[in-house]
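Participant: sharing a model prediction with you, sequence too.
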Amino acid sequence: MQLLKYIISQTQLPESSVKNTVELLNEDCTIPFISRYRKERTGNLDEVQIGDIVKYKDQFENLEKRKNAILKAIEEQEALNPELKQKIECAEDLTTLEDLYLPYKKSRKTKADKAKSLGLEPLAKIIMSQNANDIESIAFRYVKGNVVAVEDALEGARHIIAEWINERTDVRNRIRYQLERFALISTKVVKAKIDDENAQKFRDYFEWEESLSHIPSHRLLAILRAETEGFIKTKISIDDDKVLAKIEDRMIRYKNDCSEQIQTAIQDAYKRLLLPSLSNEALQNAKTKADESAITVFAKNLKQLLLGSPLGEKRVLAIDPGFRTGCKIVCLDAQGNLKHNETIYPHPPKNDAIGAMKKISTLSEAYQIEAIAIGNGTASRETEALIKKIRFKNDIQVFVVSEAGASIYSASKIARDEFPNYDVTVRGSVSIGRRLQDPLAELVKIDAKSIGVGQYQHDVDQTKLKSELDIVVASCVNAVGVNINTASSSLLSYVSGIGPKLAENIFNYRAEHGVFKSRNDIKKVPRLGEKTFEQGAAFLRIKEATNPLDDSAVHPESYVLVEKMAKELGKNVSDLIGNKTELQKINLQKYCSETVGLPTLQDIIKELEKPGLDIREQAKVFTFNQNIKSIIDLHEGQLLPGIVNNVTNFGAFVDIGIKESGLIHISNLSDSFVSDVNEHVSLHQQVIVKVLEVDIPRKRIQLKLHK
């Protein structure tokens, strides 16, 4: 099968769109660049559709690579014939391919191999012909050497037949069909671990049974984690008698001595070879689907988190709250640079609340603070209450900011490089403040798995997870755009076509030569060639540049076109910026060409209307119910404000201002059926919830979304 046909069969996208997209990918173009600046060639495909083409292109190439390896291995065994070669070349998936390769795999010596070495293969062929009577007399001829009895000969022949049955694609597919549709996964607790404290979180699965095809992803991943940690044992089962009967009907033609031997061999092949192998395969397939579902949830959450509302370039005082060790304070300028740091002790055991309030007031005035960011960890509520007692001279907004992953960042190489002379507490506080200013710019420095969203992220395929999350981060960074004169190397590395090494080169060039004054200056960065400039320039913004287009998403390749539009209107390019009246006068059809069509021209006009517009909403202040300090303050029926801090397939977790987050189960998101949690709530959404149930011993809170 050809690459294009394979991708089209999987995506149902137009052939021309697939063909042109593959060509662009082969030219090392990135997904953000293709989706934004090559719409005419792709037929206006979006990032998701282009991502699917990338996915199936990789799948096809991996399949072809495996085919070549298998063909070579079989050829080396001198066992490759034209019919087998054609079957391998026509295989459309890895399962079919591996089934074809199964008889030729070099593995440990099997019972069948041993039987063949004893000369029992001819006897096995006689039995499989099902034409012989008095099979014991025939088997007696093979009693010699290490074959000391008729039953030994028959047993050896059955082992050979069992291997043949195991290698039959039709038999394997029949069992796969049964497993795919009717398999049950069941669990039993390991009795020695039943009282283990860590096992209690899995106690719902101590005795469990469910359809493997219908088990939700989060439940399967929980069960597999419990098994990995040694608390339970799992088993995959189907109706063995039904499956055996179907195999026997397929293979046994007559009722005679031979059929009895074949029936015994079928049972042996099924229990010893087929069921263990194929049930593991079925479980792995279910795990793969669960991984994909969990990764999809994680990717959606991460996108919402990265595109969270920024406060913007405001001067921020950030606080990492604590009791015994005090509250670490940092003052940041509008660009996130550290200006001051110290520690206050307003809470027990020192209880210097008055001194702390005076210090915060003084620092706020000295550094002209416009907003305060408080980490949402230990002592967060107490610190927020303290801040709200202070009478500031200016209007200062107070925000509670998620600390998830801040400790990971503060101990990372990136943080050490940024702040070599400060300890982890200062770095963590800086991260909290910068998250308020620009969540995207700060969160890209942290391993996405440490940000605290998603479900079972450490249990899924880590390679697939990293690949998917990298795509999400790159998509978000390029959708927002990057100020090249203030961005960290971490943020720059996700810009289309840049990567870590070039990001470092840009960062170092800026440090040595000062800010970039135009997009053309970017070409002066060492090792940044024309191709990289083409891919990345339009996603890099230059504030207060001579050419206003340098602070827009208009690609440099379209500058001449914009200049032509302006000239024909008798205007300068700067006169068009934000001038909707003049822009509406432009006849776009006039500027269409073989390479530039209406989609690109419409994007240009939209960008000129509001150049560099941030697609994110601005941060809003949120206040929890001040009377709720801990889980013991909750009771059924309460209506509380909260912020969604995690979204899963089974519901959404909500921060209601205490240590424990509450769960809105999917069934409590609406009075009608809910198929997708994301259709009702999103990460960081401010909501009102109703308390349904409070389980203090297990520290669980059940909530309902209040409309």
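Facilitator: Perfect, I can see it now. Keep in mind that what you see is a predicted model, and the values were worked out from it rather than measured.
Participant: please count neighbours and contacts with C-alpha atoms only from this point.
Facilitator: Will do.
Participant: what segments of the stretch 451-600 of the chain are strands?
Facilitator: With strands called from DSSP state E, counting those that start in this stretch, the stretch 451-600 of the chain shows them at 482-483, 540-541.
Participant: in TSV: the ones you listed, plus distance to Phe202.
Facilitator: Output for the strands of the stretch 451-600 of the chain, formatted as TSV (distance: least, C-alpha to C-alpha, whole Å):
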stretch	distance to Phe202
strand 482-483	44
strand 540-541	48
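Participant: let's have those strands in a markdown table, adding distance to Arg434 and mean neighbour count.
Facilitator: Shown next, in a markdown table, are these (distance: least, C-alpha to C-alpha, whole Å; neighbours: other C-alpha atoms under 10 Å):
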| stretch | distance to Arg434 | mean neighbour count |
| --- | --- | --- |
| strand 482-483 | 15 | 20 |
| strand 540-541 | 19 | 25 |
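Participant: how much space between the most centrally placed residue in the chain and Lys449?
Facilitator: The residue lying closest to the centre of the chain (C-alpha atoms, centre = their mean) is Ile295, at 3.7 Å. Distance from Ile295 to Lys449, counting by C-alpha to C-alpha, to the nearest Å: 11 Å.
Participant: alongside the first one, take a look at this:
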Amino acid sequence: MTITQYIAAQVNAPAKSIEAVLQLLQEDCTIPFIARYRKDRTGNLDEVAIEQIAKGSRDYEAIVKRKEAIAKSIEEQGALTPELSAKIEGSFNLTELEDLYLPYKKRRKTKADTARENGLEPLAKIIMAQNADDIDYIASKYLNGNVANEDEALQGARDIIAEWVNENVYIRKTLRRIFGRKAAITTKPVKGADPEKAQKFEQYLDWSENLAKAPSHRLLAMLRAEAEGIIKFKIEIDDTEALGFMEESVIKNPKKETAAHLQKAIADSYKRLLAPAISNEVLQEAKTKADAVAIQVFAANLQQLLLAPPLGEKRILAIDPGYRTGCKIVCLDEQGGLLYNETIFPHAPQRETAQAMKKIRSMVNAYKIDAISIGNGTASRETEQFIKKIAFDKPVQVFVVSEAGASVYSASKIARDEFPNYDVTVRGAVSIGRRLSDPLAELVKIEPKAIGVGQYQHDVDQSQLKAELDTVVMRCVNSVGVNLNTASKSLLGYVSGIGEKLAENIVAYRSENGPFEDRKQLKKVARLGEKAYQQAAAFVRIPNAKNPLDNSAVHPEAYSIVEKMAKDLKLKTQELISNKEAIAKIKPEAYATEDVGVLALKDILKELEKPGLDPRKSAKVFEFDPNVKTISDLHTGMVLPGIVNNITAFGCFVDVGIKESGLVHISQLKEGFVSDVNEVVKLHQHVQVKVLEVDEARKRVALSMVL
């Protein structure tokens, strides 16, 4: 099987497109670059399809490497027959390959190994042949210093047979199918478990369901409960069906005396070797699938969060609210630079309300503040109400923003490098302000999983989670583009073709030489070669550049084409940009080249209409119900405004202005069946919800969007 055939079986794309992507990846092209600027070569594949092809390529290479290692190991043992070699060569399934390798794997000494050392393998072969009678008499011929009697001889032979049964590829494959369809996960509580911890997993203290049908969140919850010592679980099937199939496969002559010994060996093989191994395999497979679902939920949420509407370049006063320690205030300029910081104490116990109001008014006037950003943590609602009572001299928009990850950022090296002379409280307030002006630019500084918009993100495969979230961040950064003269090192590091080290070099170059005047200047950055320039250039923007195309998504390789378009229309390049009437006259087919095809040219024309357009919407002010501040203010039947702040496979959580977010179960999102929560709601969406149930003791609120 070729790599193209292997990938084509998993990805819905033509072979020609797969081969083009593989070639481009081999040329060190990045996925954002391929998706955006090589559409004509790939047949217009999007980033998701290209990522799947890249993953398929990695998987194929891993399988090929494993096949080589297995064949080499078996060959070194002098056991690689032409038949076995052909089986290994023809298999592209890792599980099947491991089954083929199982008899030759180095392992701890087994019961079968001891029996072989005691000379009992010929006896096992006689029993397995199923032709002999008077097996006790035959067994008596194999007695020696280590085998005292016929029973010991027969037991040793059965140990060898049990191992052969265990190593039978057909039996393992069929049992996997049975377990895959019919295995149940059954839980029981652990005696003496912490009652407080156990309460969180109350549903799973005595639970049973088909493993294959268990939703991702339920399986991950059970695994966490088991890890925390709350429950024990078993993966099991009806043994009768499994043993019946195995006996049919092995016993060819049930009337022979050997049949009874084979039955015992089969039962032993199943109980001691096969059932534990395969139940563990199917659990791991179910866990892998559950991880994939949870990671996709997290990735979708993260993408929505990163692409949340920015307020833009405004002067912002940011507040990290608090009671006893006060509210930390920072004033930021249009680029997010720190102008001033202060602490006020408008709430209990100090209640310096009048003084705090005076300070806020003074700061808004002194620093020409356009908007106020309030963190949504402790004392958020009270701080919002306090701010709205202040009579400002001009209109000032007030926003409540998510604090998720702000404390992680404030204690990070990035934050210390940015603000070495300020403590974590000031840095946290800066993050709250900056994530209003540009959520993407600020949130890339935080490890994605610390943003907290997933389900069971600490329970899934961490390397897969990191890889997927990094991919999402890169996708978002490159879809928006970055200002080359203001972007942080963290933001630049996600730009196609740049990475962490080159991002440092760009920032250093900017510090030494001042702002970039054109994209070509990037080539002067230390270690930024022609390939990196090709991959990165079109994803960076230079506002007010000499060449207006430097502030667009048009790739420098197409500048000459745009100039020719303008010349043919007797216009200057600047006059063509945003000139819809002139752009409508251009026939892309007339300008196609080997590198820039018709699909790329259509993108260029769209970009010329609205150069550098940010795909994100604008930030909107949201107001909670002023009468609801704590869970005790809620009662059944209330209809409230809320913001979706987390999406899971089983529903979404909505912030209605109290500390606890309420759950809208998937069945309550809308009338009728919903298969995917993301089809109905998006992160940060403003919604109306009805209170269904309030459980103050457990701090749980059930909501409905079916009003």
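Facilitator: Structure's in. What do you need? These figures come from a predicted structure and were not determined experimentally.
Participant: quick one on the thing from earlier: return every residue with contacts to both of Ile295 and Lys449 of structure 1.
Facilitator: Counting by C-alpha atoms under 8 Å, 6 or more residues apart in numbering, the shared contacts of Ile295 of structure 1 and Lys449 are Gln457.
Participant: what secondary structure does the residue sitting furthest away from the middle of structure 2 sit in?
Facilitator: Farthest-out residue of structure 2 from its mean C-alpha position, per C-alpha atoms, centre = their mean: Tyr137, at 63.6 Å. Put simply, Tyr137 of structure 2 is helix when judged by DSSP: H, G, I helix; E, B strand; the rest coil.
Participant: so what corresponds to it in structure 1?
Facilitator: In structure 1, Tyr137 of structure 2 lines up with Ser137, judged by TM-score structural alignment.
Participant: please name every helix or strand in contact with whichever helix or strand Lys358 of structure 2 is part of.
Facilitator: Lys358 of structure 2 belongs to helix 353-366 when assigned by DSSP states H and E. Of the remaining helices and strands, none touches helix 353-366 of structure 2 by 3 or more C-alpha pairs under 8 Å, 6 or more residues apart in numbering; DSSP states H and E.
Participant: can you list the buried residues in stretch 292-312 of structure 1?
Facilitator: Buried residues in stretch 292-312 of structure 1, counting neighbours by 16 or more other C-alpha atoms under 10 Å, are found at 292-311.
Participant: next step: those residues restricted to helices.
Facilitator: 292-306 (DSSP state H).
Participant: which among the residues you listed gets closest to Arg168 of structure 1?
Facilitator: Glu292 (30.2 Å; C-alpha to C-alpha).
Participant: now for that closest one: what does it line up with in structure 2?
Facilitator: Using TM-score structural alignment, Glu292 of structure 1 pairs with Ala292 in structure 2.
Participant: and if you look at Leu692 of structure 1?
Facilitator: By TM-score structural alignment, Leu692 of structure 1 lines up with Leu692.
Participant: and stretch 171-182 of structure 1, how far from structure 2 on average?
Facilitator: Compared with structure 2 after the fit, stretch 171-182 of structure 1 shows a mean deviation of 0.7 Å (mean C-alpha distance after the TM-score superposition for structure 1).
Participant: scratch that, stretch 280-296 of structure 1 is what I was asking about
Facilitator: So stretch 280-296 of structure 1 averages 0.2 Å relative to structure 2 (mean C-alpha distance after the TM-score superposition for structure 1).
Participant: so what's the gap between that stretch and the chain middle?
Facilitator: What separates the centre of stretch 280-296 of structure 1 from the centre of its chain is 13 Å, taken as C-alpha atoms, centre = their mean, to the nearest Å.
Participant: can you list contacts of that stretch?
Facilitator: Residues contacting stretch 280-296 of structure 1 (C-alpha under 8 Å, 6+ apart): 176, 179-180, 212-213, 216-218, 220-221, 236, 454-457, 460-461, 465, 468, 648-649.
Participant: one more: stretch 681-689 of structure 2?
Facilitator: 301, 304-305, 308, 622, 639-647, 703-707.
Participant: next step: those residues restricted to helices.
Facilitator: Asn301, Gln304, Leu305.
Participant: which of those lies closest to Leu576 of structure 2?
Facilitator: Using C-alpha to C-alpha, those come closest to Leu576 of structure 2 at Gln304, 33.7 Å.
Participant: can you tell me how far the closest one is from Ala406 of structure 2?
Facilitator: From Gln304 of structure 2 to Ala406 of structure 2 the distance is 18 Å (C-alpha to C-alpha).
Participant: quick revisit: among the ones in helices among the contacts of stretch 681-689 of structure 2, which one lies nearest to Cys29 of structure 2?
Facilitator: Gln304 (25.9 Å).
Participant: residues near the closest residue to the closest one other than its chain neighbours, how many?
Facilitator: Nearest residue to Gln304 of structure 2 in three dimensions, chain neighbours excluded: Leu683, at 5.9 Å (C-alpha to C-alpha, 6 or more residues apart in numbering). When neighbours are counted by other C-alpha atoms under 10 Å, Leu683 of structure 2 registers 23.
Participant: what's the counterpart of Arg225 of structure 1 in structure 2?
Facilitator: That one, Arg225 of structure 1, aligns with Arg224 by TM-score structural alignment.
Participant: need the contact list for Arg172 of structure 2.
Facilitator: So Arg172 of structure 2 contacts Asp99, Asn166, Leu274, Ile278 (C-alpha under 8 Å, 6+ apart).
Participant: which position in structure 1 aligns with it?
Facilitator: Using TM-score structural alignment, Arg172 of structure 2 pairs with Arg172 in structure 1.
Participant: can you confirm its match is in a strand?
Facilitator: No. Judged by three-state DSSP, Arg172 of structure 1 forms no part of a strand; its state is helix.
Participant: rewinding a little: and the residue farthest from the centre of structure 2, how far from Glu257 of structure 2?
Facilitator: Distance from Tyr137 of structure 2 to Glu257 of structure 2, by C-alpha to C-alpha: 12 Å.
Participant: cool, Ala212 of structure 2 as well?
Facilitator: 40 Å.
Participant: which one of these two is surrounded by more residues?
Facilitator: Neighbour count, other C-alpha under 10 Å: between Ala212 of structure 2 and Glu257, Ala212 has more, with 20 against 17.
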